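In: The amino acid sequence is not available; the structure is as follows:
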């Protein structure tokens, strides 16, 4: 029997105005009325969050909209905890903003919702990497979690911990990713602590401790609660002073920006196919663009950096 119970059109518009832009495009096929609505100037102007991507600084976040002109606005985060202290780091991850401080705050900029993560008593200083989720959750309900590194003051060691946002509980995990085909203790280290999130899994540019010139992509899967070596990079020769920035392209694959610290040349590659956490070494990269300007400033100023350059690319050509 057809369900004839319908929501008021005003409520439908309100709900759709809170949907991020990329999923909204797919909804054009639902019906003619929805398709027409998305071209309506009033709907576009009233859309709660029309930004395409976020630019991050150490303590502030900015939304960038294309409507069609470029508009940059500061995201005002209504977080009481931020009024008395300055975030030591901010991470844009999985559609959330993760603000590190004493503990952390997870913000949903689309809905204006926040969730505080309280540090445990006598817990060492934490560096939060990102927000992901367990794809083995019971009842198909997504359980969001954060991954943080516990920095033990006074020692060179560190360990990673998972925080379950729903229950507020912490769990220790193995801090390393290792290639099982290589000799024991062939571990990976992050090139930068900044990660990207795709389908609940976190990804970083990393390198082998046994061969510091060999770079790769490592991952952390919340379902398995483990780090993995994921795939290689398209650029063979790299230096620790080069900028190597991993981002998400078209919502389902990788893009990689490299700037050589010597020539200042910028190269960007994109993954040919969609990325799944089980894809591993089968990722195929394609050259997207190159920019060579000898007097271009370095995009990063230090070898060990947490704040990476922000960039956004889009290509509507067939085959991409």
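Out: On my side now, so go ahead. All values derive from a computational prediction rather than experimental measurement. Numbering: from 1, shown residues only.
In: make it CA atoms for all contacts and neighbour counts henceforth
Out: Will do.
In: What's the local residue count around residue 204?
Out: 26 (other Cα atoms under 10 Å).
In: That one and residue 217 touch, don't they?
Out: Yes: if you go by Cα atoms under 8 Å, residue 204 and residue 217 touch, sitting 5.5 Å apart.
In: helices and strands around the longest helix along the chain, which ones?
Out: For the chain, the longest helix by residue count, based on DSSP state H, is helix 9-16. Helix 9-16 sits against no helix or strand, with contacts defined as 3 or more Cα pairs under 8 Å, 6 or more residues apart in numbering; DSSP states H and E.
In: structure B:
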């Protein structure tokens, strides 16, 4: 009689956590349980090849994993015709990295070593690429990814800008003129909008943004600004629980957001989390609650006014892990647990000052129309 004994599931998970990500894609068809496992964030986070930060210096790109110790590895971005270039900007969005180049943009899944180059149209002006999303009104199973980019229509104009949307499926561009009044009518006319950074959740892009209001008691008004690929419109999503301190980053956490702010006086860090599920229907009904407070003596400034560099961070259980630059531009990893600074590690291999960095959430999602990088 054949031996029908099965491998325990916890042992199977441990084995699969050591399999290269590119091989996991082929194993999706083995069974429904394996396919579901590969979509589980806990499995992805515990995979032995997972990394949580991307750091870009002037000449190199690195991945940083923070588990029992900090591990830094150099990454390669082999793009046809763009191989010598290092991205000018990095945005973690929809499981991909959006890499702004001198000409066009590269969509990159570094975990799967897959890329797609998006070439600009002829005579297209310099674009500011903001993120990747999709139309969440679609009823079919296929997700059609799109990118949002903007540029100033008239350098002398302060009321309008041009929006360009790129469709991955059709490989086409769409132009739309956006009136700033569409998303500023709820705010004072004396305000000027400053966008801090972007995250993507359920196909919609969200920014932490603030309005610099002149001649008022509290000059800064912080909001969550969104762009829906379904309606192709910006709108104010909700106010942020910022008080007089500046929020410095926002991350999606399952179906909500985390918001980090640091007091400029006592360096105290506070993390806020959304209470309800985030989608386009909630609008200003989004509620925030305090999630974590960290007060550590001699905690450095996580935002340096000289470079306006913002911290990248994630929460793993009771650990708060932060990537930030010090006053001299050197990159550090801080690990905090229960109001204690557990470790502080300088990224010695990143020799250039003021590197760009972002939190990265590994994904097994293939880039539509993408190609594998050459080794």
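Out: It's in. What you see is a predicted model; the values in this text were computed from it and never measured.
In: quick one: secondary structure of the aligned partner of residue 167 of structure 1 in structure 2?
Out: Using TM-score structural alignment, the partner of residue 167 of structure 1 in structure 2 is residue 170. With DSSP: H, G, I helix; E, B strand; the rest coil as the basis, residue 170 of structure 2 sits in coil.
In: Run through who's touching the strand or helix carrying residue 131 of structure 1.
Out: Using DSSP states H and E, the element containing residue 131 of structure 1 is strand 125-134. Residues outside strand 125-134 of structure 1 that contact it (Cα atoms under 8 Å, 6 or more residues apart in numbering) are 91-94, 96, 98, 100, 102-104, 142-153, 193-197, 199-202, 221-223.
In: Now restrict the residues you listed to buried residues only.
Out: Buried members of the contacts of strand 125-134 of structure 1, counted by 16 or more other Cα atoms under 10 Å: 91-94, 96, 98, 100, 102-104, 143-151, 193-197, 199-202, 221-222.
In: Wait, a helix at residue 11 of structure 2?
Out: Yes: applying three-state DSSP, one finds residue 11 of structure 2 inside a helix.
In: Distance of it relative to residue 323 of structure 2?
Out: 33 Å (Cα to Cα, to the nearest Å).
In: quick one: which of those two has more around it?
Out: Set residue 11 of structure 2 next to residue 323 and count neighbours by other Cα under 10 Å: residue 323 wins out with 27 against 10.
In: Map that one across to structure 1 for me.
Out: So, by TM-score structural alignment, residue 323 of structure 2 is left unmatched.
In: Please name the nearest non-neighbouring residue to residue 323 of structure 2.
Out: With sequence-adjacent residues excluded and distances taken as Cα to Cα, 6 or more residues apart in numbering, residue 323 of structure 2 is closest to residue 333, at 4.7 Å.
In: Helix or strand for that neighbour, just tell me which one.
Out: Going by DSSP H and E, residue 333 of structure 2 is in strand 331-337.
In: I'd like to know which elements that strand is packed against.
Out: Strand 331-337 of structure 2 packs on strand 319-325, strand 340-346, going by 3+ Cα pairs under 8 Å, 6+ apart.
In: Ranking those strands by mean neighbour count, which comes first?
Out: For these, the largest average neighbour count (mean count of other Cα atoms under 10 Å) is found in strand 319-325, namely a mean of 23.
In: Which strands or helices does that strand pack on?
Out: Counting by 3+ Cα pairs under 8 Å, 6+ apart, strand 319-325 of structure 2 packs on strand 312-316, strand 331-337.
In: possible to save those as TSV with distance to residue 262 of structure 2 and mean neighbour count?
Out: Shown next, in TSV, are those (distance: least, Cα to Cα, whole Å; neighbours: other Cα atoms under 10 Å):
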stretch	distance to residue 262 of structure 2	mean neighbour count
strand 312-316	13	20
strand 331-337	14	19
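In: secondary structure class for residue 145 of structure 1?
Out: strand.
In: where's it relative to residue 34 of structure 1, distance?
Out: 34 Å.
In: coming back round to it: what range does the longest helix of structure 1 cover in structure 2?
Out: Using TM-score structural alignment, helix 9-16 of structure 1 finds no match anywhere in structure 2.
In: Go ahead and confirm residue 17 of structure 2 touches residue 37.
Out: No: in this structure, residue 17 of structure 2 is not within contact of residue 37 by Cα under 8 Å, at 10.4 Å.
In: Compare those two and say which is more crowded by neighbours.
Out: Each of residue 17 of structure 2 and residue 37 has its neighbours counted (other Cα under 10 Å); residue 17 has more, 20 against 15.
In: Now which residue in structure 1 aligns to that one?
Out: By TM-score structural alignment, residue 17 of structure 2 lines up with residue 44.
In: Am I right that its match is in a helix?
Out: Yes: judged by three-state DSSP, residue 44 of structure 1 forms part of a helix.
In: give the contact list for it.
Out: Contacts of residue 44 of structure 1 by Cα under 8 Å, 6+ apart are 38, 50.
In: can you do 7 Å?
Out: By Cα atoms under 7 Å, 6 or more residues apart in numbering, the contact set of residue 44 of structure 1 is residue 38.
In: how near is it to residue 25 of structure 1?
Out: 12 Å.
In: Same question for residue 137 of structure 1.
Out: 28 Å.
In: Where does stretch 275-290 of structure 1 end up in structure 2?
Out: Under TM-score structural alignment, the match for stretch 275-290 of structure 1 is residues 278-293.
In: Tell me the span between the first and last residue of that stretch.
Out: OK, stretch 278-293 of structure 2 end separation, Cα to Cα: 23 Å.
In: That stretch: which residues count as buried?
Out: 278-279, 286-288, 292-293.
In: hmm, which two among those residues are most spread apart?
Out: Across those, the longest distance by Cα to Cα is 26.5 Å; it joins 279 and 293.
In: Strands along the stretch 201-350 of structure 2, start to end?
Out: 204-212, 220-228, 233-239, 247-253, 256-262, 269-274, 288-294, 312-316, 319-325, 331-337, 340-346 (DSSP state E, counting those that start in this stretch).
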